[in-house]
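need a structure here:
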Amino acid sequence: MTYEILPAARAGRVPFADGETWYRVTGDLESGVTPLVVAHGGPGATHQYLLSLTAFADLDGPARPVIHYDQLGCGNSTHLPDADPSYWTVELFLDELDNLLYHLGIADNYHLLGQSWGGMLAAEHAVRRPGGLKRLVISNSPASMPLWSEAASLLRAELPPEVDDTLRTHEEAGTTDSPEYAAAMKVFYDRHVCRIVSNPPAVASAFAALDANPTVYHTMNGPSEFHVVGSLKEWSVVDRLPEIDVPVLVISGAYDEAQPVCVVPYAKLIPDARWEVFEDSSHLPNVEEPARYVAVVESFLRGGS
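Next up, the predicted model:
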């Protein structure tokens, strides 16, 4: 089952830092139903692959407004390809999220769903105990990048030897922009990022946007999902997870690059957390099992209105 991407009720840009943050709103923010803010992955990907989540605004029962946005440096927001690498920090994106919440007038009442890097950002947001956050969904995200790299090593060991040899050869040589590296990388991605091959248009569009403008991704992550050499290499929120004081739904896929080793801390250390594994999905259960994904998330959110 797939969901039709609903049209935006409104879209706009809000000034932030050295540019503007683009956003779109599906549904009515004045409806009285707690809106869902969606933070995309990357860092440096775009909102496109999460547009199926506009479905929350068209379910039976009270329609839930949904806010998508592109983080600074990517998508429809301002691109800053010449910014110093030190510009791109977790704090920058936390401030951007706060700025958007206040601009939309929802800072006192909202749910937050973060996917992959967006979930890392969402966890960082939640440990600060913002007063308006009601419920949190951490989807397909690691609690630390060292644990993410550990999971990647386990999955790479299962690749055909010639594929991993190609990856290592180019990583050691610094030639990760090679077509050979891209082809070998795709073998991993087809197993552990999105198992729908060819990728759905929304997913393909997000990947294309990332390829066209990899500034933030290369700076903070690295050349691929499994070769993390950027500024996030040592990032961790593990020791701060007990500070999260709202109900949390943790999501991962059975074939996910976010393997249990890097997800378990969320489930164990957040006081009120539940963990749902999507057995037929990898890193994008929102497109691999969309009906179940929407049903599970909405059931959780309705517990907080």
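
For the rest of this, base every contact and every neighbour count on C-alpha atoms.
Noted.

now stretch 256-274, how far from the chain's geometric center?
The chain centre lies 15 Å from the centre of stretch 256-274; the measure is CA atoms, centre = their mean, to the nearest Å.

list the buried ones in it?
256-260, 262-263, 265-267, 269-271, 273-274 (16 or more other CA atoms under 10 Å).

just stretch 68-83 next, same as before
For stretch 68-83, by 16+ other CA under 10 Å, it's 68-80.

Can you show me the helices along the stretch 1-150 of the chain?
Taking DSSP state H, counting those that start in this stretch as the criterion, the stretch 1-150 of the chain contains helices spanning 90-104, 117-127, 145-156.

just the angle between the longest one and helix 117-127, please?
Read that as helix 90-104. 80 degrees (axes from the mean of the first three to the mean of the last three CA atoms, to 10 degrees).

Show me where the stretch 151-300 of the chain has its helices.
With DSSP H, counting those that start in this stretch as the criterion, the stretch 151-300 of the chain has helices at 161-173, 179-192, 201-212, 215-220, 260-269, 285-288, 290-302.

Of all these, which one is nearest residue 112?
Closest approach to residue 112 among the helices of the stretch 151-300 of the chain is made by helix 290-302 (9.8 Å; CA to CA).

So what touches stretch 7-18?
Stretch 7-18 is contacted by residues 20-28, 77, 96, 99-100, 103 when judged by CA atoms under 8 Å, 6 or more residues apart in numbering.

now the helices of the stretch 151-300 of the chain as TSV including distance to residue 137?
As requested, the helices of the stretch 151-300 of the chain are exported to TSV (distance: least, CA to CA, whole Å):
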stretch	distance to residue 137
helix 161-173	33
helix 179-192	20
helix 201-212	20
helix 215-220	23
helix 260-269	11
helix 285-288	12
helix 290-302	8
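
among those, which is nearest residue 122?
Smallest distance to residue 122 across those (CA to CA): 12.0 Å, for helix 260-269.

what sits up against the closest one?
140-144, 147-148, 150-151, 238, 241-242, 250, 252, 273-275.

ranking the helices of the stretch 1-150 of the chain by burial, who's on top?
helix 117-127 (a mean of 23; mean count of other CA atoms under 10 Å).

One more sequence to fold, the one below, so I can look at both together:
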Amino acid sequence: MPITVDSRFPDATTTGRLRTEHGETWYRVTGELTPGEGPAPLVVLHGGPGAAHNYTLMMANLSADGRAVVHYDQLGCGESTHRPDAPADFWTVELFVAELRALVEHLGIGDRFHLLGQSWGGMLAPEVVLADERGVLSLTICDSPASMALWLSAANALREELPADVQQTLLRHEEAGTTDSPEYLEAMQVFYDRHVCRVVPNPPEVTDSFAQIEEEPTVYHTMNGPSEFHVVGTLKEWSVAERVGGIRVPTLVVAGAHDEARPEVWAPFVDGIPGAVSHVFPESSHMPHVEEPEAFQQVVGDFLRAHDGGAR
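Below you'll find the predicted structure:
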């Protein structure tokens, strides 16, 4: 079923806020939520942690076949409640798993929905399924590692391919603790242009997410660190690799050929999840939904349509 993708993405049909004990979670729905009828809604988990939903907005085009697409900002970023004074141990995987489950129940789709996670979102999505697979028709993991140890190993290998002066600049500032230096940020951009988003200059929705991390870095710095390849935060020891065999929902794993998420970082998903399938986008890095939007729409859209059956 070929689908034509607009050069941008559709406007939100509705927006709203879910209030919980931890604050407010802002959400955006493209299309009409009709629980139990038609194509099942897709819920998108953004990356970061703390990157906000903006850079994933091209995925709203997956509503073209009549399914609703739900974006939201996880707690601590974007339009949701910011908690800059929260202690490091507030920001846990369990917090974000509970937030997702509360949101789908609030929207009335908790018994039938597809789940897609990009980058950190693709680390979170398997945790959601392992904690409670109720209502999850399928799982799509985009550009994500099964463990931070694998991610760091891949990042170090890619760093070694950077120009020598760029490597030296990165290392010098990391050792000095001056990763907020403009020189470090300039060197970091060399890596990002190769392995994060190869559409340069980046589209506005992508720069919006980067800008929001710069403005409110609490979650990203606490859980990850100062950059994609210098992970010193609370997720440094995270792994789901040894647990993915417990995932029983249909699973698609996608990545870009130039992705910072190299094949070895997502191989445990494909090897360990029963029946999992994968696809690599040849012209993309970490954001195939931005870099090859038509192909992304087709691959992911076909997968979702194939698993639009009843609730689990």
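
now, which of the contacts of stretch 7-18 of the first structure lie within strands?
Counted as lying in strands by DSSP state E, out of those, are 20-26.

For residue 298 of the second structure, see how far away the residue with the shortest distance to the centre of the second structure is.
Central residue of the second structure (CA atoms, centre = their mean): residue 118, 2.3 Å from the mean position. Note on residue 118 of the second structure: its distance to residue 298 of the second structure, by CA to CA, to the nearest Å, is 17 Å.

And residue 211 of the second structure, by the same measure?
30 Å.

so residue 143 of the first structure makes contact with residue 234?
No: between residue 143 of the first structure and residue 234 there is no contact under CA atoms under 8 Å: 11.1 Å.

Of those two, give the one with the bigger neighbour count.
Ranked by neighbour count (other CA atoms under 10 Å), residue 143 of the first structure and residue 234 place residue 143 first, with 26 against 13.

aligned partner of that one in the second structure?
Counting by TM-score structural alignment, residue 143 of the first structure lines up with residue 146 in the second structure.

just checking, that match touches residue 123?
Yes: using CA under 8 Å, residue 146 of the second structure makes contact with residue 123 at a distance of 6.7 Å.

Now for those two: what residues contact both?
Common contact partners of residue 146 of the second structure and residue 123 (CA under 8 Å, 6+ apart): residue 240.

The equivalent of residue 181 of the first structure over in the second structure - nearest residue in space that isn't next to it in sequence?
By TM-score structural alignment, residue 181 of the first structure lines up with residue 184 in the second structure. Leaving out its chain neighbours, the residue that sits closest to residue 184 of the second structure by CA to CA, 6 or more residues apart in numbering is residue 170, at 5.8 Å.

Tell me the residue in the second structure aligned with residue 230 of the first structure.
Match for residue 230 of the first structure (TM-score structural alignment): residue 233.

doesn't residue 218 make contact with its match?
No: taking contacts as CA under 8 Å, residue 233 of the second structure lies outside contact range of residue 218: 10.9 Å.

Redo the helices of the stretch 1-150 of the first structure as JSON lines? Include distance to residue 185 of the first structure.
As requested, these are exported to JSON lines (distance: least, CA to CA, whole Å):
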{"stretch": "helix 90-104", "distance to residue 185 of the first structure": "26"}
{"stretch": "helix 117-127", "distance to residue 185 of the first structure": "19"}
{"stretch": "helix 145-156", "distance to residue 185 of the first structure": "10"}
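
looking at the ones you listed, which is closest to residue 220 of the first structure?
Closest of those to residue 220 of the first structure is helix 90-104, at 9.3 Å (criterion: CA to CA).

Read off where the closest one ends up in the second structure.
Under the alignment (TM-score structural alignment), helix 90-104 of the first structure falls on residues 93-107 in the second structure.

mean shift of that stretch relative to the first structure?
Here the mean offset of stretch 93-107 of the second structure against the first structure after fitting is 0.5 Å, by mean CA distance after the TM-score superposition for the first structure.

contact partners of that stretch?
By CA under 8 Å, 6+ apart, stretch 93-107 of the second structure touches 18, 25, 74-75, 110, 124, 127-128, 131.

redo that, cut-off 7 Å
Around stretch 93-107 of the second structure, the neighbours that count as contacts under CA atoms under 7 Å, 6 or more residues apart in numbering are 18, 110, 124, 127-128.

Then stretch 24-42 of the first structure?
Residues contacting stretch 24-42 of the first structure (CA under 7 Å, 6+ apart): 7-12, 46-47, 54, 57, 62, 64-69, 109-118, 217, 305.

Also stretch 219-228 of the first structure?
For stretch 219-228 of the first structure, the surrounding residues in contact (CA under 7 Å, 6+ apart) are 43, 85, 149, 152, 176, 229-233.

And it, what's buried?
In stretch 219-228 of the first structure, counting by 16+ other CA under 10 Å, buried: 219-228.

and of those, the nearest to residue 286 of the first structure?
Set against residue 286 of the first structure, the nearest of those by CA to CA is residue 225 (18.5 Å).

Tell me the spacing between that closest one and residue 112 of the first structure.
In terms of CA to CA, residue 225 of the first structure sits 23 Å off from residue 112 of the first structure.

Residue 165 of the first structure maps to what in the second structure?
For residue 165 of the first structure, the residue aligned by TM-score structural alignment is residue 168.

How many residues are close by its match?
Neighbours around residue 168 of the second structure, by other CA under 10 Å: 14.

re the thing from before, quick one: contacts for the equivalent of the residue nearest to the centre of the second structure over in the first structure?
Structural alignment (TM-score structural alignment) places residue 118 of the second structure against residue 115 in the first structure. Neighbouring residues of residue 115 of the first structure by CA under 7 Å, 6+ apart: 39-41, 138-141.

Name all residues that make contact with the nearest residue to residue 115 of the first structure once chain neighbours are set aside.
Closest residue to residue 115 of the first structure apart from its sequence neighbours, by CA to CA, 6+ apart: residue 139 at 4.6 Å. By CA under 7 Å, 6+ apart, the contact list for residue 139 of the first structure reads 114-116, 119, 250-252.

quick one: residue 139 of the first structure and residue 229 of the first structure, what's the gap?
23 Å.

Next step: the contacts of residue 115 of the first structure restricted to strands.
Per DSSP E, strands hold the following members of the contacts of residue 115 of the first structure: 39, 138-139.

Mind putting these into a markdown table with distance to residue 186 of the first structure?
As requested, those are exported to a markdown table (distance: CA to CA, whole Å):
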| residue | distance to residue 186 of the first structure |
| --- | --- |
| 39 | 24 |
| 138 | 25 |
| 139 | 22 |
